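Novice: missing the sequence, but the structure's below:
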């Protein structure tokens, strides 16, 4: 299984935060946005896996960050991704377990490059968000860059994103937020965009990602308040 690059999925949120500037004469206090959420995906045939992802975003550069589940002793060290305005830890293959993660409060300690450390918390509660099942991928006569993806299992999500990644796990295509009620999508440059064009006969993975936002949170602010992310995958050879 390729490493899931959640950092790219949340890059837009990072850019928004970097745009918040502080003046020399009237510096703003350091602020951080913390999020912990469960990632669900198939780790074997008919077997679902679950793991946690952690992210911290600051409007000023961050020096270090850790997260600790309430009641635990050893904190988890978060890493800089992709620059000092955001730290996080995304799940790797060995993190996934067949047991759903138990609910709990997670305490974040964030040390900015300038100023005092701050603590923040996020409460996680599993919601059993269904993993999308991709049914088929076809290429119509309009051309090889426009595959049609059909799936089931996203009606309980708040929104859906379709992504394509290469054999190294780097995303080359992503859509905007799509309605969870749809079950088919034709790749296009209006609802999404290619970072790089796919190579003929290259191996790619199409992902249907369904998102569940924390309760009482507007979907417009979902990037800081994800509760669960479920990912369905389909490997293709680009024609």
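Specialist: Happy to help now that I have it. All values derive from a computational prediction rather than experimental measurement.

Novice: for the rest of this, base every contact and every neighbour count on C-alpha atoms.
Specialist: Will do.

Novice: buried residues in the helix or strand hosting residue 229?
Specialist: Assigned by DSSP states H and E, residue 229 falls within strand 226-237. Buried positions in strand 226-237, judged by neighbour count with 16 or more other CA atoms under 10 Å: 226-234.

Novice: alright, now check it against this:
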């Protein structure tokens, strides 16, 4: 049988990287993430409707002028579906991959834990070679910044978004050994009420923008519900005696 000869001038497809860049402090970037970030020809990242580009800002000092940048505008409001925006972003990235250019998609925190890269992964990983580079999640960075161990021994940790219905949150918090509540924003008042009902309010810890220069840690009783950012977390550490 005659061997199949390679197609002349066939372009090898590029590699897709999901780059976990951590919670905000650029010094928390891993060595591997830094190597890929500074070597790929194309960098993609989500942008907010307000025009803010948080992911790029974290690694701005490492981006070269000759690298191609692909902003991906995404709606961060519950009223608007993000699906068509991810479709558009994925196809922009695919154009570069088809042309043989490697692309690193920046993702705050850990790409596979509530990360925006998961939606790009689902759209492109079957078409292109894909590698995910783990990053430090804001949930665990917050525990370090608060100086509060999350779990001991056989504790079960629950991570839950504040966007859940109140009844669901109440049921899950009621049986949690330890918990991290993310995506607070306008949902803080709901969370506060639930914590008070479950007698967890005094145990709860509060942090905003963990590891960033404008990080805020304050007693949860002093938090103004009208001024809680999306990047805020309530942590309920374990009560297990570590002795």
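Specialist: Ah, there it is. These figures come from a predicted structure and were not determined experimentally.

Novice: and the TM-score between them?
Specialist: The TM-score (TM-score structural alignment, normalised by the length of the first structure) is 0.27; 119 aligned residues with a CA RMSD of 6.4 Å.

Novice: can you give me the distance of residue 118 of the second structure to residue 107 of the second structure?
Specialist: Residue 118 of the second structure sits 9 Å away from residue 107 of the second structure, going by CA to CA, to the nearest Å.

Novice: what do you get for residue 96 of the second structure?
Specialist: Residue 96 of the second structure sits 19 Å away from residue 107 of the second structure, going by CA to CA.

Novice: which of the two has more neighbours?
Specialist: residue 107 (28 against 20; other CA atoms under 10 Å).

Novice: I'd say that one and residue 20 touch.
Specialist: Yes. If you go by CA atoms under 8 Å, residue 107 of the second structure and residue 20 touch, sitting 5.1 Å apart.

Novice: how about residue 162 of the first structure: what's its closest non-neighbour residue?
Specialist: residue 208 (4.7 Å; CA to CA, 6 or more residues apart in numbering).

Novice: so the one you found makes contact with residue 136?
Specialist: No. With contact defined as CA under 8 Å, residue 208 of the first structure does not reach residue 136; the gap is 11.8 Å.

Novice: now do the shared contacts for those two.
Specialist: residue 151 (CA atoms under 8 Å, 6 or more residues apart in numbering).

Novice: so between those two, which is more surrounded?
Specialist: When neighbours are counted by other CA under 10 Å, residue 208 comes out ahead of the other of residue 208 of the first structure and residue 136, with 28 against 11.

Novice: residues in contact with that one?
Specialist: Residue 208 of the first structure is in contact with 132, 134, 151, 160-163, 231-233, counting by CA under 8 Å, 6+ apart.

Novice: now distance to residue 111 of the first structure too, for those residues, in TSV please.
Specialist: Formatted as TSV, the contacts of residue 208 of the first structure follow (distance: CA to CA, whole Å):
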residue	distance to residue 111 of the first structure
132	38
134	42
151	43
160	34
161	32
162	35
163	33
231	32
232	36
233	37
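
Novice: just the closest of the residues you listed to residue 106 of the first structure, please.
Specialist: Closest approach to residue 106 of the first structure among the contacts of residue 208 of the first structure (CA to CA): residue 231, at 23.4 Å.

Novice: what packs against the one helix or strand residue 158 of the second structure maps to?
Specialist: Using DSSP H and E, residue 158 of the second structure maps to strand 157-161. Applying 3 or more CA pairs under 8 Å, 6 or more residues apart in numbering; DSSP states H and E, one finds that strand 157-161 of the second structure makes contact with strand 178-182.

Novice: right, and the helix or strand after the strand it packs on?
Specialist: Counting by DSSP H and E, what follows strand 178-182 of the second structure is helix 188-197.

Novice: going by neighbour count, which residues in that next one are buried?
Specialist: Applying 16+ other CA under 10 Å to helix 188-197 of the second structure flags 188-192, 194-195 as buried.

Novice: tell me what angle the host helix or strand of residue 49 of the first structure forms with strand 226-237.
Specialist: In this assignment (DSSP H and E), residue 49 of the first structure forms part of strand 47-58. Between strand 47-58 of the first structure and strand 226-237, the angle comes out at 120 degrees (axes from the mean of the first three to the mean of the last three CA atoms, to 10 degrees).
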